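A.B. asks: Sequence and computational prediction follow.
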Amino acid sequence: MKLVCIDCGQEMSSDDFKYQCSCGGLVDIVHDFSHYDTDHLKHVFHERLSERMSVFASGVWRYKELIYPDLPVESIVTKYEGNTGLYRSEMLSKYTGVRKVYLKAQSENPSGSFKDNGMTVAVSHGKHLGYEKYACTSTGNTSSSLGMYASIANASSYVFVPDKEISINKVLQTAAYGGNVFSIPGTYDDGIRFLEKYSGDFGFYICNSINPFRIEGQKSIIYEIAQYLDWKLPDWIIVPGGALSNATALGKGLRDLYALNFIDKIPRVAIIQAEGASPFHQMISKNKETIDPEPFPYTRASALNIGNPPSWKKARKVLEDTNGITVSVTDEDILDAKAIIDRTGVGCEPASASTAAGLRQLRSQQVIDKDESVLCILTGNILKDTGALHDYHFGKDLNGKFKNNIKSAELSFGKIKSAMETIRDLNGLLKIH
């Protein structure tokens, strides 16, 4: 395993760790899989499904050979992350117009988001190097995940959170885990620049997506999907695009599986951004070579509220490798799609629902055929942003198509019967929409 700059190709040791090359490029981890026997690995990964209390009970460390083979087991910091559900829903198929839709609920991770898949590897690597202070800038999911893992490792975490346009639920979760939270003026991007400049002075180990070990952990999501589906992936995989680390990890995992002959084809990837925070989509749709940061991004899907995604070069490579595309969707479309996913019984935070909103748009544009199979990755738990839930169903500033208001009624047969008659049938609405 070696670390390589994605811009200039310079190599470096994992023990002489740097987040960025001297040329300014991000670092990627390159593995040598040439000595692996695929059938043997499939057997090992299957046997580990029965593990309960060892590190291999984790849905990340089950695939240790493909993620961080040389890490000593005693350095692993885990909460048995991964192992999240894969679901199908007739309701979502009806809403999107695609017959075979899967939901991968990374929202079922221990801290409630996909960030756990990457954070377990990042914190484990930091522990291996002897760090005791971990840091990140975050719109919420990264910070709560880091707070949890740092506490498990008996270490300290320091998180920098924008002072507006975030979910207070995630900040409260971070504080509850013992994270030291700093509310900062400015944006996520300002926090990243601060950590890049001063992390060495503070002795911080950075756990944002500029850290390539985060990406190594997050690529386990695609390994798990492939294993659940007997190593036959859907035609499309759709992922939200904020900092773009998840899209990057997804592509890296797909390349690994294809190179090792676990899969015989690579699905197409669609990256979905919110219209108010869509610099990557704008770059791709205008066929530009570099990204133009959005200085004041805004979307109700707070996890997507990133104007200068650090992993955009890696994400562009994913689109090139998978014949992928980008889409931007409105907040209204995101929140309506969230209402549908919530009603499937799975549920998600707003950013996750961008996947279903994007799928619906791609189907209406006939980019995706109704008979193709599609997997939407849900990144965060339904209770990660209760403010958005409240405003959609009970607020007055959003015209949600699928509002589900609280019904006030006296406790009598007649009054309850009358109230029940006002309830709108969701299946009937889906026939219209």
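C.D. replies: Yes, it's here.
A.B. asks: hey, let's count contacts and neighbours off CA atoms from now on
C.D. replies: OK.
A.B. asks: any idea how far the residue nearest the centre of the chain lies from Leu71?
C.D. replies: Nearest to the geometric centre of the chain sits Thr379, at 4.2 Å (CA atoms, centre = their mean). Note on Thr379: its distance to Leu71, by CA to CA, to the nearest Å, is 27 Å.
A.B. asks: residues contacting the residue nearest to the centre of the chain?
C.D. replies: By CA atoms under 8 Å, 6 or more residues apart in numbering, the residues touching Thr379 are Ala105, Gln106, Ser107, Ser113, Phe114, Pro240, Cys348, Glu349, Ala351, Ser352.
A.B. asks: My guess is the fourth one contacts Gly380. True?
C.D. replies: Yes: Ser113 sits in contact with Gly380 when judged by CA atoms under 8 Å, with a separation of 4.3 Å.
A.B. asks: Spell out which residues are contacts of both of the two.
C.D. replies: With CA under 8 Å, 6+ apart, Ser113 and Gly380 have common neighbours Gln106, Ser107, Asn141.
A.B. asks: In strands only, show me those.
C.D. replies: Using DSSP state E, no member of the shared contacts of Ser113 and Gly380 falls in strands.
A.B. asks: Can I get those residues in TSV including distance to Glu320?
C.D. replies: Formatted as TSV, the shared contacts of Ser113 and Gly380 follow (distance: CA to CA, whole Å):
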residue	distance to Glu320
Gln106	25
Ser107	28
Asn141	28
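A.B. asks: Next, the buried residues of the helix or strand Ser124 falls within.
C.D. replies: Following DSSP states H and E, one finds Ser124 within helix 115-129. Across helix 115-129, burial judged by 16 or more other CA atoms under 10 Å covers 115-128.
A.B. asks: Next: stretch 260-272.
C.D. replies: Leu260, Phe262, Ile263, Lys265, Ile266, Pro267, Arg268, Val269, Ala270, Ile271, Ile272.
A.B. asks: Check stretch 79-87 too.
C.D. replies: Buried residues in stretch 79-87 (16+ other CA under 10 Å): Lys79, Tyr80, Glu81, Gly82, Asn83, Thr84, Gly85, Leu86.
A.B. asks: quick one on the thing from earlier: the buried residues of helix 115-129 into CSV, with extra columns for distance to Gly203?
C.D. replies: Shown next, in CSV, are the buried residues of helix 115-129 (distance: CA to CA, whole Å):
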residue, distance to Gly203
Lys115, 22
Asp116, 23
Asn117, 24
Gly118, 21
Met119, 18
Thr120, 20
Val121, 19
Ala122, 15
Val123, 14
Ser124, 16
His125, 15
Gly126, 11
Lys127, 13
His128, 15
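A.B. asks: alright, now check it against this:
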Amino acid sequence: MAHQDCINCKTTYGIDEVVYFCKKCGDILEIKFDPNELAENAKAIEWKTIPLSVWRYRPFMPIHESTRLVTLGEGGTGLHRSERLGAELGIQNLYIKNEGENPTGSFKDRGMTVGVTKAVELGARHVICASTGNTSASLAAYAARAGIRCTVLIPSGKIAYGKLSQAMIHGAKVLQVRGNFDEALEFVFKLSEKHRDIYLLNSINPFRVEGQKSLGYEICDQLNYEAPDRIIIPVGNAGNISAVWKGLTEFYQLGLIKKLPKMTGIQAQGSAPIAQAIQTDSDQIIPVQNPETIATAIRIGAPVSWKKAINAIRESHGTAEIVTDDEILDAQKTLARIEGIFVEPASASSIAGLKKLIKKGVVANDEKVVCITTGHGLKDPDTAIKQSDEPIEVDADIGAIEAALGLKKAILAR
């Protein structure tokens, strides 16, 4: 039977106990399964016949069999072989796992379908999160689907309205806190502790991580149960990289894959405490007091899941890299124009990181690499518009259009 386990002191809590931090040492929790039970579930052939999606992997999720799922059809996103971009960067086997294809346009939907399903299973009627955008959009949608109340706290400053508009239209109560994300997160912790009827669904919640681990499962499924050599992923609050690693290690322990990839985390300059810790071989992060980057989805100075992320990177013999805003924007434009995949700036950091690591000789040109892009470009259309050519206004005349396109006037045959 599954249970919740403290990552530090290993204190165990029941699967249906509402607890966000270890009561003994204060550290974060993760879901652990009985290995024999998980192995038995893996042997059943039925799950492999279900179309690719998060709930294809229901036998590996900590949800009771009788529970009704809160789902919008998440998962099953494309794994795109990117030959043209690979040739541009100098790598032979490059794939893009495009999480912008999820229902609300980001990878967050994987965690929310499981997290909100668990909330309803536990009897919650009110869910809450702090967010820089995508989490709020996803939670609001799944709360609406479940018919429960939703509150989101967002930090002051620039917010990508493509994301905020989603939270608003889905009916969430949106509060903009005069402070940064880390301060907003502290408030939702306090609210969920003080008001026990409010269920917290930030990435600190281990049930969200369980949904996000399906991303690791899917990559292996789509590569015919052959794990890639390396997975490159943007890192903000750090729940996703550790979730993907959890899914991969579970598949490996079950014998469904024969090797494990190197987990490679990418952070933006000005918001890179985990990458700094990896590069300096430190066991602690130094929080960034005022994080700043164009990649708002990863603009987090004190990531809650940093221990899990560092463990994932080190256990997999991976690494972490820091990229500038200019490098991120260049990668966003390159991916859109070479492969036709439009992603938000934070998503493009995985491509920017790959480019940098190839130049440094860290990534070999014969590696099979999967870059995860975490959110759709329409999440932040203003950034895309600012770095693109403006529309050209012309007269309603064929000659004017030809002139604007640089076409020579054709001589009409008599």
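C.D. replies: All right, it came through fine. This structure is a prediction, so every number in the text was calculated from the model and none was measured.
A.B. asks: Just the closest of the buried residues of helix 115-129 of structure 1 to His390 of structure 1, please.
C.D. replies: Lys115 (24.6 Å; CA to CA).
A.B. asks: next one: stretch 192-206 of structure 2 to chain centre, how far?
C.D. replies: When distances are taken as CA atoms, centre = their mean, to the nearest Å, stretch 192-206 of structure 2 is centred 20 Å away from the chain's centroid.
A.B. asks: One more: stretch 28-36 of structure 2?
C.D. replies: Using CA atoms, centre = their mean, the offset of stretch 28-36 of structure 2 from its chain centre is 21 Å.
A.B. asks: Same check on stretch 137-152 of structure 2?
C.D. replies: 18 Å.
A.B. asks: quick check: it aligns to which part of structure 1?
C.D. replies: Mapped onto structure 1 using TM-score structural alignment, stretch 137-152 of structure 2 spans residues 144-159.
A.B. asks: try stretch 204-218 of structure 2
C.D. replies: Going by TM-score structural alignment, stretch 204-218 of structure 2 sits over residues 210-224 in structure 1.
A.B. asks: Start and end of the matching stretch, how far apart?
C.D. replies: Span of stretch 210-224 of structure 1 from end to end, CA to CA: 23 Å.
A.B. asks: what's in contact with it?
C.D. replies: Here stretch 210-224 of structure 1 has contacts from 19-20, 26-29, 59-60, 63, 67-68, 82-83, 114-115, 117-122, 125, 207-209, 245-246, 248-254, 257, 310-311, using CA under 8 Å, 6+ apart.
A.B. asks: Buried ones among those residues?
C.D. replies: 19-20, 26-29, 59-60, 63, 67-68, 82-83, 114-115, 117-122, 125, 207-209, 245-246, 248-254, 257, 310-311.
A.B. asks: taking those one by one, which sit in helices?
C.D. replies: Of those, the ones assigned to helices by DSSP state H are 67, 115, 117-122, 125, 245-246, 248-254, 257.
A.B. asks: so where do the strands sit in the stretch 1-150 of structure 2?
C.D. replies: Assignment of strands within the stretch 1-150 of structure 2 using DSSP state E, counting those that start in this stretch yields the ranges 3-6, 12-13, 29-32, 79-81, 93-98, 126-130, 149-155.
A.B. asks: residues in structure 1 matched by the next helix or strand after the longest one, start to end?
C.D. replies: Taking DSSP H and E as the definition, the helix or strand that follows strand 149-155 of structure 2 towards the C-terminus is helix 161-169. Under TM-score structural alignment, the alignment places helix 161-169 of structure 2 onto residues 168-176 of structure 1.
A.B. asks: for stretch 73-92 of structure 2, same thing?
C.D. replies: By TM-score structural alignment, stretch 73-92 of structure 2 lines up with residues 80-99 in structure 1.
A.B. asks: can you give me the end-to-end distance of the matching stretch?
C.D. replies: 33 Å.
A.B. asks: Show me what Val123 of structure 1 lines up with in structure 2.
C.D. replies: Checking TM-score structural alignment: Val123 of structure 1 goes with Val116.
A.B. asks: what residues are up against that match?
C.D. replies: Applying CA under 8 Å, 6+ apart, the residues near Val116 of structure 2 are Val70, Leu139, Tyr142, Ala143, Ala146, Leu201.
A.B. asks: which one in structure 1 is aligned with Ser349 of structure 2?
C.D. replies: Looking across to structure 1 (by TM-score structural alignment), Ser349 of structure 2 lines up with Ser354.
A.B. asks: Quick one: residues contacting its match.
C.D. replies: By CA under 8 Å, 6+ apart, the neighbours of Ser354 of structure 1 are Pro240, Ile272, Gln273, Ala274, Val329, Asp333, Ile334, Ala337, Lys338.
A.B. asks: Can I get those in TSV including secondary structure and distance to Lys317 of structure 1?
C.D. replies: TSV is the format used below for those (DSSP: H, G, I helix; E, B strand; the rest coil; distance: CA to CA, whole Å):
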residue	secondary structure	distance to Lys317 of structure 1
Pro240	strand	16
Ile272	strand	16
Gln273	strand	17
Ala274	strand	21
Val329	strand	22
Asp333	helix	28
Ile334	helix	26
Ala337	helix	28
Lys338	helix	29
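A.B. asks: Now list the buried members of those.
C.D. replies: Pro240, Ile272, Gln273, Ala274, Val329, Asp333, Ile334, Ala337, Lys338.
A.B. asks: and the match of helix 161-169 of structure 2, how far from the chain's centre?
C.D. replies: With CA atoms, centre = their mean, you get 18 Å for stretch 168-176 of structure 1.
A.B. asks: For that stretch, which outside residues touch it?
C.D. replies: 140-141, 143-148, 161, 181, 383-386.
A.B. asks: at 10 Å what do you get?
C.D. replies: 111-112, 138-148, 157-159, 161, 178-183, 383-387 (CA atoms under 10 Å, 6 or more residues apart in numbering).
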